[in-house]
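Q: Below is the structure, and that's it, no one-letter string:
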């Protein structure tokens, strides 16, 4: 079973990116940075999502992201599925912070339950088939709407959404062109998927559950 070890973001200034992500989310190792000026306009076709335990923790991470220089895309609010919001980092990456809980059960923490990479794709069925062929294992699938893969012991879980739906969820128009400005590092090999997302082979010591 393929395991995602981390993702690498193309950013204009790696030192500035490290400062932002440390201050905003306290991430350590799951996200790396590479200097790049590859052209990219509009929606890059993906979001990174932090899942947490309760609404007050969502608010805490949104607040620290804004203090560190992020911009609000969707203010944190209740929805049918829980509570969450979306912000855009100074490097342009879009982050959502969400919980399935609608009420707090205790004080806010800085604990992250999961990191999810959601790719916006044109054809869920075709992309799911492609990834299964690369060694990923489907854990959830809802027709041609959504697919999720087992993360094993890896720190990053992969999900597939329709591009337009993912952009709407992030609060941005779906149009975009140029580089995705992200590379997925995993033990699945080096390849580019049907929607142009690049994967880079690493020797991961992580294992399936």
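A: Alright, I've got the coordinates. Please read these numbers as outputs of a predicted model, since none were measured by experiment.

Q: Could you use CA atoms for every contact and neighbour count after this?
A: OK.

Q: what's the neighbour count on residue 1?
A: Using other Cα atoms under 10 Å, the number of residues around residue 1 comes to 15.

Q: what's the spacing between residue 180 and residue 124?
A: Using Cα to Cα, to the nearest Å, residue 180 is found at 18 Å from residue 124.

Q: same deal with residue 38?
A: 27 Å.

Q: how about the helices of this protein, start to end?
A: Listed in chain order, the helices of the chain (DSSP state H) span 14-25, 55-68, 124-133, 163-170.

Q: which of those helices sits most buried?
A: Most buried of these, by mean neighbour count (mean count of other Cα atoms under 10 Å): helix 55-68, with a mean of 21.

Q: how far is that one from where the chain is centred?
A: 17 Å (Cα atoms, centre = their mean, to the nearest Å).

Q: Is residue 56 in contact with residue 102, as I believe?
A: No. Between residue 56 and residue 102 there is no contact under Cα atoms under 8 Å: 9.8 Å.

Q: so residue 175 sits right up against residue 43, yeah?
A: Yes. The criterion here is Cα under 8 Å, and residue 175 meets it with residue 43 at 5.8 Å.

Q: for comparison:
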């Protein structure tokens, strides 16, 4: 099974991004790396990060920490039919959704999360699903041409596909956007570029990028 070992965000201000993500995720996150980039980009970059937590209190704690560290709140945390959650936009432009299926707290509140999910907004879910299946990713859940979730090895980033416009609507922004995704996926499926221009590199690229503890 091919999984994502880490996600690299390409950011304009490496030092500022390092401070932000270290504050919110902790300095030793195995899922996220940062890389300096001046590639032009505007509007929606076609992806979101999603932190799945165990209870509403944890969602609030993560969202509050993100806002205090400089994020913009796109959707205030609230209850819904599926659970509880909200959306913030990091200072580098990355959109982060924090959500839980639980309706109430059942334990001490922490800023821990259970899953780190990368949602790619794609034009053709079925075609992208086949692209990744051909490169060794195993489908875990599939809902026709609307949503696909790939099976994930423990401790890795979970990959899911969603229609681009539906993903933008889910986080409360316009689907319009141009330029670089400013995102690199590291794992066994790389190196390659998918049908929507999302780039995969070999897993070694993750260790070569700046960890959250540094600003190199």
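A: Perfect, thanks for sending it. Worth saying up front: this structure is predicted, and the values here are computed from it rather than measured.

Q: TM-score for this pair?
A: TM-score for the superposed chains, counting by TM-score structural alignment, normalised by the length of structure 1: 0.94, backed by 204 aligned residues with a Cα RMSD of 1.2 Å.

Q: re the thing from before, could you dump the helices of structure 1 into JSON lines with distance to residue 193 of structure 1 added?
A: Output for the helices of structure 1, formatted as JSON lines (distance: least, Cα to Cα, whole Å):
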{"stretch": "helix 14-25", "distance to residue 193 of structure 1": "26"}
{"stretch": "helix 55-68", "distance to residue 193 of structure 1": "30"}
{"stretch": "helix 124-133", "distance to residue 193 of structure 1": "7"}
{"stretch": "helix 163-170", "distance to residue 193 of structure 1": "14"}
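
Q: Looking at the ones you listed, which is nearest to residue 197 of structure 1?
A: helix 124-133 (11.0 Å; Cα to Cα).

Q: what's next to that closest one, contact-wise?
A: With Cα atoms under 8 Å, 6 or more residues apart in numbering as the test, helix 124-133 of structure 1 has contacts from 121, 138, 143-147, 160-162, 193-194.

Q: among the residues you listed, which two are most distant?
A: Maximum pairwise distance among the contacts of helix 124-133 of structure 1 (Cα to Cα): 20.0 Å, between 143 and 193.

Q: re the thing from before, what about residue 175 and residue 43 of structure 1, which has more around it?
A: Of the pair residue 175 of structure 1 and residue 43, residue 43 is the one with more neighbours under other Cα under 10 Å, namely 24 against 13.

Q: Between residue 143 and residue 193 of structure 1, which has more neighbouring residues?
A: Ranked by neighbour count (other Cα under 10 Å), residue 143 of structure 1 and residue 193 place residue 193 first, with 14 against 9.

Q: residues contacting the counterpart of the more buried one in structure 2?
A: The alignment partner of residue 193 of structure 1 in structure 2, by TM-score structural alignment, is residue 194. Contacts for residue 194 of structure 2 (Cα under 8 Å, 6+ apart) come out as 128, 131, 200.

Q: ok, now with 7 Å
A: By Cα atoms under 7 Å, 6 or more residues apart in numbering, the contact list for residue 194 of structure 2 is empty.

Q: distance of it from residue 129 of structure 2?
A: Counting by Cα to Cα, the gap from residue 194 of structure 2 to residue 129 of structure 2 is 10 Å.

Q: same question, residue 160 of structure 2
A: Separation of residue 160 of structure 2 from residue 129 of structure 2 (Cα to Cα) stands at 9 Å.

Q: thinking again about what came up before, could you give me the PyMOL syntax to select whichever of the contacts of helix 124-133 of structure 1 are buried?
A: In PyMOL syntax, the buried subset of those is picked out as below (16 or more other Cα atoms under 10 Å):
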select buried, resi 121+138+146+147+160+161+162
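
Q: In a markdown table, list the contacts of helix 124-133 of structure 1 along with distance to residue 25 of structure 1.
A: Formatted as a markdown table, the contacts of helix 124-133 of structure 1 follow (distance: Cα to Cα, whole Å):
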| residue | distance to residue 25 of structure 1 |
| --- | --- |
| 121 | 27 |
| 138 | 28 |
| 143 | 33 |
| 144 | 32 |
| 145 | 29 |
| 146 | 26 |
| 147 | 26 |
| 160 | 23 |
| 161 | 24 |
| 162 | 27 |
| 193 | 28 |
| 194 | 31 |
